[in-house]
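In: fold the following.
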Amino acid sequence: MSFKILGTGHCVPSRVVTNDEMSTIVETSDEWIAPRVGVRERRVCTTETASDLAFEAAQQALAMSGTKPEELDMILCATLSADEASPSMACMMQNRLGASCPALDVNAACSGFIYALDTAAGFFARKKVKKMLVIGGERLSRLIDWTDRNTCVIFADGAGAVVLGEGDDYLSSKLYAKGCETIVIPQYAGDSPFNQLEARKPFIRMNGQETFKFAVNAMAGDIIDVINAAGLKQSDIAWVVPHQANARIIDAASRKLDIPADRFGKNIEKYGNTSAASVPILLDELNRAGKFKKGDYLALASFGGGLTSAACIIRWGI
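Out: As a prediction, this is how the structure comes out:
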């Protein structure tokens, strides 16, 4: 017993920031950003919070699945940018939705959503739940150094969600972690009068070159491993739903696989890198566009700070 996906949803802020507008904030241009990253515009919160985005995405997924909040047995939220250290985003969702179930956050950076799916699979396997809500929600705009053109042009805000029910459509998975500081977001230093450590600004810092090399190899290798673990061939995969960090990473990973490039979903040009939200946002967009057929095999893959990576195979059941 694993699970099946019953419904999907996503939400992004209304404020669109184009590459041309970014060039008025930091020294950059569309000609510099688009070829290197693949982003042409992104969504950035103005009055919205991360929880606002997650709440709307959750409502959409619940509506599609025909599930009432009181039917949920657990809520998991994948995030590294929750509005509060406590209560968790998952607890805030439980309250706003009117659910009465356990709720917790998962932080594996951009790999968080697939980590959360794998966590959910364990609860289904132990028959502890019948329906779960899993959300990836981020407001990375508050963690960006808006003077650093190497990162501020990449990251953005958004949320995606799925409702899971009992089933056997989660066929295989792989989680990986390698503790290092290739991507770092320092915590707020606090104001302890006893602290003697250097205070670092709580903004994203990334070694782009090292991240690129890790990401390409991790994505391609993880997809191969989960396909083999599911007893499938690469030709069986109808769609790859990859983390949207960099279009060149997705293209490079696809060249290492025997899966046609047009089976790799992309929306990075519209949304940028929304961390744990990117995979469920893309999943919902492809679902609502009618790209998936019942019985299709999907490969989800992600990588991120930690360093972490994750992949899984899902048989589509909607």
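In: all contacts plus neighbour counts: C-alpha atoms, from now on.
Out: OK.
In: what ranges do the helices span in the stretch 151-300 of the chain?
Out: Secondary structure of the stretch 151-300 of the chain by DSSP state H, counting those that start in this stretch: the helices cover 208-229, 247-255, 268-271, 278-288.
In: for the second one, name the packing helices and strands.
Out: Right, the one you point to is helix 247-255. helix 30-37, helix 208-229 (3 or more C-alpha pairs under 8 Å, 6 or more residues apart in numbering; DSSP states H and E).
In: any idea which of those is most buried?
Out: Among these, helix 208-229 has the highest mean neighbour count (mean count of other C-alpha atoms under 10 Å), at a mean of 18.
In: Arg149 is nearest to which of the helices and strands packed on helix 247-255?
Out: Between Arg149 and the helices and strands packed on helix 247-255, the shortest gap by C-alpha to C-alpha is with helix 30-37, which sits at 9.2 Å.
In: mind listing residues that contact that closest one?
Out: 19-20, 23, 39-40, 153-154, 245-248, 269 (C-alpha atoms under 8 Å, 6 or more residues apart in numbering).
In: second chain to compare with the first, below:
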Amino acid sequence: MTNPRYSTIRRVAVHVPADRQTGPEIEDEVRSRNPGVRLMPGLLRQMYGFEERRVAPPGTWPSDLAAAAGRSALEQAGLAPDAVDLLIFASASEDVEEPATAHVVAHKLGVTAPVFDVQNACNGVLNALEIADALIRAGRYARVLVTTGERGSRLSALPVRDRRELALLLPALTLGDLGAALLVEASDRPGILAAAFCANSSGWQAATVSNPYFPQAADAPAVRFDSAALAASFPGLEARAFDVLHAAGRKPGDLDLVCVHQPSVAFTRTILDSLGVPEDKAVAVFTAYGNVATAGLPLQLAQAAERGRLRPDDLVALFGLASGASGGLVLLEWSP
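Out: Here you go, the predicted model:
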């Protein structure tokens, strides 16, 4: 295979579960499961601007959501599963610890190409795009299907013993379910222009989900989201990630669309302000879908295209922040 000069995102697709769950319904569920814990009515709206999320049917696996989105992307492109050269699964959720969930997704799609997982909390899809771009530019593959399937709503069922554990679980109550896929192909014109990633790994303890095979102390919660510590781990990451924009000779005002990780309404506004990007350049999804982790950026791309806000040759920035902490930005020209 000769080395292509560029890669581009040809298709983006999402699979949205039909069922909705509102903030008050989630709060009622937490109270019923944990009768000894008090939860103020309307707290999720007050704290996060949360309204509702999508919830997949019982028995749905992350691979089911990823495969549904991947199937939609291939159908949009008029391609059969055997046209895929590489499949990447890049979710914060997973079916199993071993093997890679990418195998399960590929089996459900009928893809026989090589596969692997990429995991970096909410930045997994961004990292997968960087990897896909590098491999296509190197001439290793011509068509890469990046998939993700998030089942974050399941964390709401975790038991809460006291107010402290409730505070640490509270951000997880806004997590929603969604599948997404991006079809990345070799191109003779620029598509993915640049990518940059940075990390502040000293902040890794701010948000953790324990490994069941390596249990922590008996009094340690399985899921721990320390909002204050997480926020403190982020400053400076957005500026370092956005250096790729300046290195490309562009400025925020040149961007036609900016997709950012959205764990709350206030957080989204703060990030846009720090990047110098007006809110009308973004696509708000948190209030209607909740925090869908790695699927959030593809969701915003898909919604922008659906609403006529994404046109060929538009300059787009995909910006992510994730626990760990890590920041990343992929700069692209939209050329489906």
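In: looking at the contacts of helix 30-37 of structure 1, spot the one nearest Gln60 of structure 1.
Out: Nearest to Gln60 of structure 1 among those: Glu269, at 23.2 Å, using C-alpha to C-alpha.
In: please say which position in structure 2 that closest one maps to.
Out: Counting by TM-score structural alignment, Glu269 of structure 1 lines up with Thr287 in structure 2.
In: would you confirm that that match contacts Gly23?
Out: No - counting by C-alpha atoms under 8 Å, Thr287 of structure 2 stays clear of Gly23, with 9.9 Å between them.
In: give me the common contacts of these two.
Out: In contact with both Thr287 of structure 2 and Gly23: 50-52, using C-alpha under 8 Å, 6+ apart.
In: scan those and report the most crowded one.
Out: Neighbour count (other C-alpha atoms under 10 Å) singles out Phe50 as the most crowded of the shared contacts of Thr287 and Gly23 of structure 2, with 25 neighbours.
In: ok, for that residue, nearest residue in space, not its chain neighbours?
Out: Thr287 (4.9 Å; C-alpha to C-alpha, 6 or more residues apart in numbering).
In: and the gap between the one you found and Gln21 of structure 2?
Out: 12 Å (C-alpha to C-alpha, to the nearest Å).
In: settle it for me: which of the two has more neighbours?
Out: The neighbour count for Thr287 of structure 2 versus Gln21, taken as other C-alpha under 10 Å, is higher for Thr287 (21 against 18).
In: so who does the more buried one touch?
Out: Thr287 of structure 2 neighbours (C-alpha under 8 Å, 6+ apart): 49-53, 264-265.
In: just flag the most distant two among these.
Out: Arg53 and Val265 (13.8 Å).
In: so which of the shared contacts of Thr287 and Gly23 of structure 2 are in strands?
Out: Counted as lying in strands by DSSP state E, out of these, are Glu52.
In: which one of the shared contacts of Thr287 and Gly23 of structure 2 is nearest Arg10 of structure 2?
Out: For the shared contacts of Thr287 and Gly23 of structure 2, the nearest to Arg10 of structure 2 is Glu52 (30.3 Å; C-alpha to C-alpha).
In: so what corresponds to the closest one in structure 1?
Out: Match for Glu52 of structure 2 (TM-score structural alignment): Glu41.
In: just to revisit the earlier point, same list (the helices of the stretch 151-300 of structure 1) but as a markdown table, adding distance to Asp145 of structure 1.
Out: A markdown table is the format used below for the helices of the stretch 151-300 of structure 1 (distance: least, C-alpha to C-alpha, whole Å):
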| stretch | distance to Asp145 of structure 1 |
| --- | --- |
| helix 208-229 | 15 |
| helix 247-255 | 22 |
| helix 268-271 | 18 |
| helix 278-288 | 20 |
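In: Thr308 of structure 1 is nearest to which of those helices?
Out: Nearest to Thr308 of structure 1, of all the helices of the stretch 151-300 of structure 1, is helix 208-229, at 9.0 Å by C-alpha to C-alpha.
In: what's the strand or helix carrying Ala106 of structure 2 aligned against in structure 1?
Out: Element membership for Ala106 of structure 2, per DSSP states H and E: helix 101-109. Aligned using TM-score structural alignment, helix 101-109 of structure 2 spans residues 89-97 in structure 1.
In: got the angle between the helix ranked longest in structure 2 and helix 101-109?
Out: Looking across structure 2 with DSSP state H, the single longest helix is helix 62-77. Relative orientation of helix 62-77 of structure 2 and helix 101-109, computed by axes from the mean of the first three to the mean of the last three C-alpha atoms, to 10 degrees: 50 degrees.
In: ok, the most centrally placed residue in structure 2 to Val144 of structure 2 distance?
Out: When structure 2 is reduced to its mean C-alpha position, the nearest residue by C-alpha atoms, centre = their mean turns out to be Thr294, at 1.3 Å. Per C-alpha to C-alpha, Thr294 of structure 2 is found 17 Å from Val144 of structure 2.
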